[in-house]
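A.B. asks: dropping a prediction and its sequence here:
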Amino acid sequence: MKRIVINTALALGLGIGAASLAMADGDAKAGQTKAATCGACHGADGNSAVPTFPKLAGQGEKYLVKQMMDIKSGARQVPQMVGQLDNATPQDMRDIAAYFHAQTMQLSGSKPQKVKLNSGETVDGLTLGRKLFRAGDAAIGVPACMGCHSPTGKGNPPAGFPRLSGQYAEYIEKQLKAFREGSRANDGDTRVMRTVAKHLSDAEISAVANYIAGLTD
């Protein structure tokens, strides 16, 4: 029963929040103009050139709108975004989300990796990351990431589950650690991502983030 609850809860995804959020209805053409200032950090087409800034290209509209709303309200604290959305209307955010969703994400790729577990054992990071993404680890209460983010890591845009494949490993790692420490807390009342992340060690987070960055079709 416990595993059923965990798997059901994970359906909230990596910080997607309320399931009642309506599907975004934005204008991608209008969003291109409105997103001009976003390009300084995220790239004109949503493909950031800096690993600490997330790629927005190809992300689902619903997820992007939710994140912008949370950042504007303060529910998600992102120091680099302070003031950026103060004057953005809900329609502005829907349009920006529609524009970035329509772009193609450039894949980051994985790299060969060795990680040292808490036990002191050194293991292949890609093998460990693949296991966590595809099967989870029932022994520590971590369900498979692909249950919500899909086997290819493309997420589920209508449900608001974000795309992870092709995202920078550094950014994914940073977000998982933020959920683990509670500095990112916009994963809804179920606290699903915080609950999952708290069971992961630094080595496991690094391994699964690196594996995800290399997922393709």
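C.D. replies: All right, it came through fine.
A.B. asks: every contact and neighbour count from this point should use C-alpha atoms.
C.D. replies: OK.
A.B. asks: how about the strands in this protein?
C.D. replies: Counting by DSSP state E, the chain has strands at residues 114-116, 122-124.
A.B. asks: who's in contact with the first one?
C.D. replies: This points to strand 114-116. Surrounding strand 114-116, the residues in contact under the criterion C-alpha atoms under 8 Å, 6 or more residues apart in numbering are Thr122, Val123, Asp124, Gly125, Ala203, Glu204, Ser206, Ala207.
A.B. asks: go again using 7 Å as the cut-off
C.D. replies: Thr122, Val123, Asp124, Gly125, Ala203 (C-alpha atoms under 7 Å, 6 or more residues apart in numbering).
A.B. asks: okay, one more to line up with it:
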Amino acid sequence: MKNIFRNAAMALALITAAATQQALAGGDAAAGEGKVAVCAACHGADGNSLAPNFPKLAGLGEKYLLKQLQDIKAGTRPVVEMTGLLDNSSDQDLADMAAFFASKPMQLSGAKEIRLRVNAGIEVDGLALGQKIYRAGNPVVGTPACTGCHSPRGLGNEPAGYPRLSGQHPDYIEKQLRAFRAGERVNDGDQKIMRQVAEYLSDADIKALANYIAGLN
């Protein structure tokens, strides 16, 4: 019964978050191309980062990207590597940058065959575990499936501001899930959607999910 109420509350939070998302000014992708030179060193000229610790920005979704840029500039989402980089960027600059990266196709990272040790030292197929959590969640602890926000193929939900996940570097996904679980990343809104999702994920769950998502398309 507890899990039923928890899942119902989570569903309501997702609906509320999507319904109350503020409308954002549209960006100009062409104008953004001339404003992202500083981003290329870490994220690639077209948003396809070659470094696994830096996220791919290509195709993540304009609304999501703009929110992250605004949060990083405001300090709501601290990112050490980006300290001061956006200080002189206007709201329109950020919108244009978001539009530029959102317009680019993401290159898939790809998943790997991995074995993971879970509770009681049992070794399992990591890809199968990642698929199970992504598509069905974990009803035992009330963790919802990722498909509800990020779609069955991991392509996200642009109108709601939920980012594309498929093809992202697994190292980066793992880092963000750990940050949400630890409460180190808190810019997922008042509903704490991602913090609640990650709350009961084990280290093995997170690694399995990150690896599986990297190969979605």
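C.D. replies: On my side now, so go ahead. Note that the structure is a prediction, hence the values are computed from the model and not measured.
A.B. asks: any idea what the TM-score is?
C.D. replies: The TM-score (TM-score structural alignment, normalised by the length of structure 1) is 0.94; 213 aligned residues with a C-alpha RMSD of 1.6 Å.
A.B. asks: max pairwise distance over the contacts of strand 114-116 of structure 1: which two?
C.D. replies: Greatest spacing in these, by C-alpha to C-alpha: Asp124 and Ala203 (10.6 Å).
A.B. asks: if we can go back for a sec, among the strands of structure 1, which is nearest Asp189 of structure 1?
C.D. replies: Nearest to Asp189 of structure 1, of all the strands of structure 1, is strand 114-116, at 32.7 Å by C-alpha to C-alpha.
A.B. asks: with structure 2 superposed, average distance for that closest one?
C.D. replies: Strand 114-116 of structure 1, aligned to structure 2 and superposed, deviates on average by 0.7 Å (mean C-alpha distance after the TM-score superposition for structure 1).
A.B. asks: once you drop chain neighbours, what's closest to the counterpart of Pro157 of structure 1 in structure 2?
C.D. replies: Matched by TM-score structural alignment, Pro157 of structure 1 corresponds to Glu158 in structure 2. Once flanking residues are discounted, Glu158 of structure 2 sits nearest to Gly61: 5.4 Å by C-alpha to C-alpha, 6 or more residues apart in numbering.
A.B. asks: thinking again about what came up before, who's more crowded, Asp124 and Ala203 of structure 1?
C.D. replies: Taking neighbours as other C-alpha atoms under 10 Å, Asp124 of structure 1 and Ala203 compare with Ala203 leading, 19 against 13.
A.B. asks: same list, the contacts of strand 114-116 of structure 1, but as TSV with distance to Ser108 of structure 1 please.
C.D. replies: Listed next are the contacts of strand 114-116 of structure 1 as TSV, based on distance: C-alpha to C-alpha, whole Å:
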residue	distance to Ser108 of structure 1
Thr122	25
Val123	23
Asp124	19
Gly125	17
Ala203	20
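A.B. asks: so which of these comes closest to Ile6 of structure 1?
C.D. replies: Distance to Ile6 of structure 1 across these (C-alpha to C-alpha) is lowest for Ala203, with 22.2 Å.
A.B. asks: could you check how far that closest one is from Ser119 of structure 1?
C.D. replies: Relative to Ser119 of structure 1, Ala203 of structure 1 is positioned 11 Å away (criterion: C-alpha to C-alpha, to the nearest Å).
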